[in-house]
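In: Provided below for reference: sequence and predicted model.
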Amino acid sequence: MKAYIIANGTFPKKKFLINELKNAPFVIVCDGAIKHIDRLNIRVDVIIGDLDSIDKKLKEKYFKKIVYVPDQMSNDLSKAFYYGLNLGFDEFIILGATGKREDHTLGNISLLLLYTKSCKNIIMKSDYGEFEVVKTPCKISSVKGQQISIFCFDSRIKISSKNLKYPLKELSLPLLASATLNEALEDNFYIRTNKICELLIYKKYL
């Protein structure tokens, strides 16, 4: 089952993302992000968080949908993810998790590596592209000409690729910038590593 999580970062403007959200089977909104959902008249199933950024009028309007979680040791995105997980959802699309504060953006992206251990699939989307965690070896769908960035958090991993403009050949990635701004040559590309691991992949929308 798939759920959509709306974080309180930069809300998407792309029409295809808004349409996707309007057709979402289940929508979990993080706290103050409800202002965007309300403006677009999109159905919401749950509003979750410590309620520190939600407008008073919206709090009253959606009081039956609110799940108050005051825990300050966890951010609202994590509260939404684990709430959805407990409801039985195993696939997640996250919107609005990037933009605004850079520390929040980096923190939210890094959480994908944690979340993926508990679910079948999770993708973080913005107006510019999407992040997804993959387990190697893997075949990754893409579009010819699409910009691809690969991130690895273990410098001992050696990565090889096929169908990328700048091939990786048993390459370790000591920096986050080491394998950014590559390009897909076909509608799929392949990655293998010297041992099974998880990589963070970014695909820029054309």
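Out: Nice, I can see it. Residues are numbered from 1 along each chain as shown.

In: use CA for all of it now, contacts and neighbours both
Out: OK.

In: The helix or strand hosting residue 38: what's the following helix or strand?
Out: Taking DSSP states H and E as the criterion, residue 38 maps to helix 34-39. Moving toward the C-terminus from helix 34-39, the next helix or strand (DSSP H and E) is strand 46-49.

In: after that following strand, next one along is what?
Out: Next helix or strand after strand 46-49 toward the C-terminus (DSSP H and E): helix 56-61.

In: Report the buried residues of whichever helix or strand comes after that following helix.
Out: Next helix or strand after helix 56-61 toward the C-terminus (DSSP H and E): strand 66-68. By 16 or more other Cα atoms under 10 Å, the buried positions in strand 66-68 come out as 66, 67.

In: Show me which parts of the helix or strand just after strand 66-68 are buried, residue by residue.
Out: Counting by DSSP H and E, the next helix or strand C-terminal to strand 66-68 is helix 76-86. By neighbour count on 16+ other Cα under 10 Å, the buried set for helix 76-86 is 76, 77, 78, 79, 80, 81, 83, 84, 85.

In: okay, pairing it with this:
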Amino acid sequence: DGGTRHALDLRLTPSIVIGDLDSLTFNLQPLTDLGTKFIQHPRNKDETDLELALNHAIELGYREIIIVAALGGRLDQTLGNLSLLTDSRLSTFDIRLDDGVEQTFFCRARSEVEGRRGDLVSLIPWGGEVRGVRTEGLRWQLSDEVLLPHKTRGISNEMTGEVANIQIQSGLLLIVHRRLITNH
């Protein structure tokens, strides 16, 4: 439900708001009048609001999901949000966390990063080693490499063009794409 404020700040009307609604301290009637559906859960629950929303998206059959406003604030929430994306039910989904500057997602076999020359791309092994890592379109190419969770070898690579391709043979690889910010 916390994403509701972010949607409204962007002048977007949410179709569905899911959660305990604890972060919504304003009158919800205008949103209801615009067609927003509220699915309220108890405040004392075993899931975060994002987990409930992902479960609902799975039930509705969505395959492409972009989650905004889930990368900052509290470290425990951020790590929990990342961990949610490792759910095996999401293994064939295109699901990304995006705050406008950084985009974060998991690679299970092949992934593509779209950006600009100079954007940073970090490859972080998640939950164990990642084998057979191959990259194209990055300054420091990897070819059939092993990335270990206790090493930082995959941090802060740079895109050499508008597309970078990452491929792995085994493991789970967290990709963090930090967009180059320029002032015009």
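Out: Sure thing, it's come through. Predicted, not measured: the structure shown is a model, and the values here were computed from it.

In: Next, the TM-score between them, please.
Out: The TM-score (TM-score structural alignment, normalised by the length of the second structure) is 0.79; 174 aligned residues with a Cα RMSD of 2.6 Å.

In: Check the mean deviation of the helix holding residue 38 of the first structure from the second structure.
Out: Superposing on the second structure places helix 34-39 of the first structure at an average distance of 3.4 Å from its equivalents, by mean Cα distance after the TM-score superposition for the first structure.

In: buried residues in that helix?
Out: Of the residues in helix 34-39 of the first structure, those buried (16+ other Cα under 10 Å) are 34, 35, 36, 37.

In: With respect to residue 62 of the first structure, which of those is nearest?
Out: For the buried residues of helix 34-39 of the first structure, the residue nearest residue 62 of the first structure by Cα to Cα is residue 34; the value is 9.1 Å.

In: what's the counterpart of residue 51 of the first structure in the second structure?
Out: Applying TM-score structural alignment, one finds that residue 51 of the first structure aligns to residue 21 in the second structure.

In: give me every residue that touches that match.
Out: Residue 21 of the second structure makes contact with 1, 2, 40, 41, according to Cα atoms under 8 Å, 6 or more residues apart in numbering.

In: can you count the residues close to residue 130 of the second structure?
Out: Per other Cα atoms under 10 Å, the neighbour tally for residue 130 of the second structure reads 22.

In: do the same with residue 126 of the first structure
Out: Residue 126 of the first structure: 21 surrounding residues under other Cα under 10 Å.

In: right, and it touches residue 109 too?
Out: No. In this structure, residue 126 of the first structure is not within contact of residue 109 by Cα atoms under 8 Å, at 11.6 Å.

In: now the strands for the first structure?
Out: 2-6, 27-30, 46-49, 66-68, 91-95, 121-125, 129-135, 138-141, 147-151, 159-162, 182-183, 188-193, 198-204 (DSSP state E).
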